[in-house]
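>>> show me the folded form of this:
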Amino acid sequence: MYELKTKENDASVIEFIENVENPKKREDAYQLLDLFTETTGYQAKMWGPSIIGFGAYHYKYDSGHEGDAPLVGFSPRKAKISLYFATGDTKREELLKKLGKHTSGKACVYINKVADIDVTILKELIKQSITFLKEKYPAE
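Prediction:
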């Protein structure tokens, strides 16, 4: 059976951020930590070795695959900072157009630094993602 790699764990979020090599990226990680915590109302938790997640939801796909994931999160990776929001929401795309300098993959939004984006729009993306996921996957 498929084993999820990205699970919530008890690793220290602060310790993880302190180990980010680039000082500017570390500073951005602390800024994002404050922003996500304030916007979500959830305490930050490590998910896997490198994702800082906020809140959680249980998903189940039509295929039968199911698991748990953070509602939103971020990871200060070496190349870029990855931001994790819900996919499949049309409002996400509208907000991303206003976010500022970024690129996006299927599930991630990548930024070089917080200064490149509009944090007001980031807060809207966070709120929208949580609302969307709570409606799509209501707690049983």
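
>>> use CA for all of it now, contacts and neighbours both
Noted.

>>> strands along this structure, start to end?
Counting by DSSP state E, the chain forms strands over residues 8-9, 44-47, 51-54, 57-60, 66-69, 72-76, 81-84, 103-104, 108-111, given from the N-terminal end onward.

>>> turn those into TSV, including distance to K97 and mean neighbour count.
As requested, these are exported to TSV (distance: least, CA to CA, whole Å; neighbours: other CA atoms under 10 Å):
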stretch	distance to K97	mean neighbour count
strand 8-9	31	15
strand 44-47	27	22
strand 51-54	24	27
strand 57-60	26	15
strand 66-69	25	15
strand 72-76	19	24
strand 81-84	15	22
strand 103-104	11	12
strand 108-111	12	19
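
>>> to compare with the earlier structure, here is another sequence to fold:
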Amino acid sequence: MKKTGGSVAAFIAGVTPAKRRRDAETMVALLEEVTGREPELWGTIVGFGACHYRYPTRTEGDVPLAAFAPRKQATTVYLLSTAEYPDELARLGPHDVGVGCLYMKDLEQVDADVLRGIIAEDYRRLLAGETGSAEFTVTD
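The predicted structure is shown next:
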């Protein structure tokens, strides 16, 4: 994955439906607060910071340190592993999960403090190198 550049504000202004655009604006503010970094476009993903990852299998690449994507069906937040947060997810509110993705259809229906806590802990774990078998090196 690579940074594609472009205006994050213009990208978000084009997000539909309006609820997803509102949620994208909320996510930018939340991730700026948690990471202290500015948003950048990685295609249709809004990322904060950058790192290079490498697995023992020699699979490697570049990804944002923290990121979300405003998809039509739901806002997707990218995490190291959703399995690390069972108690928090139980208190979050309406959502779905994948292995490393958290999907929310309406941020106004979730607990913002719980969401902030999940993202902050995931970011802390990544910076501390608590990433399981993968090795992450901060590049930006």
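
>>> after superposition, what is the TM-score?
The TM-score (TM-score structural alignment, normalised by the length of the first structure) is 0.86; 133 aligned residues with a CA RMSD of 1.8 Å.

>>> one step back: can you tell which of the strands of the first structure is closest to Y30 of the first structure?
strand 72-76 (9.8 Å; CA to CA).

>>> tell me how far that closest one lies from the chain's centre.
4 Å (CA atoms, centre = their mean, to the nearest Å).

>>> that strand aligns to what range in the second structure?
When the second structure is aligned by TM-score structural alignment, the counterpart of strand 72-76 of the first structure is residues 66-70.

>>> now the strands of the first structure in TSV, with distance to I121 of the first structure?
Listed next are these as TSV, based on distance: least, CA to CA, whole Å:
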stretch	distance to I121 of the first structure
strand 8-9	27
strand 44-47	20
strand 51-54	18
strand 57-60	23
strand 66-69	23
strand 72-76	14
strand 81-84	13
strand 103-104	15
strand 108-111	13
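
>>> for E135 of the first structure, find the nearest of these.
strand 57-60 (10.6 Å).

>>> now the helices: where do they sit in the second structure?
8-13, 18-35, 86-92, 112-128 (DSSP state H).

>>> quick check: the shortest one compared with the first structure, mean distance?
Right, helix 8-13 of the second structure. When the first structure is overlaid, helix 8-13 of the second structure sits 0.8 Å from its aligned residues on average, using mean CA distance after the TM-score superposition for the first structure.

>>> for that helix, buried residues please.
V8, F11, I12 (16 or more other CA atoms under 10 Å).

>>> ok, so of those, who is nearest T35 of the second structure?
V8 (16.4 Å).

>>> verify the stated contact: the closest one with G43.
No. Under the criterion of CA atoms under 8 Å, V8 of the second structure is not in contact with G43, lying 10.4 Å apart.
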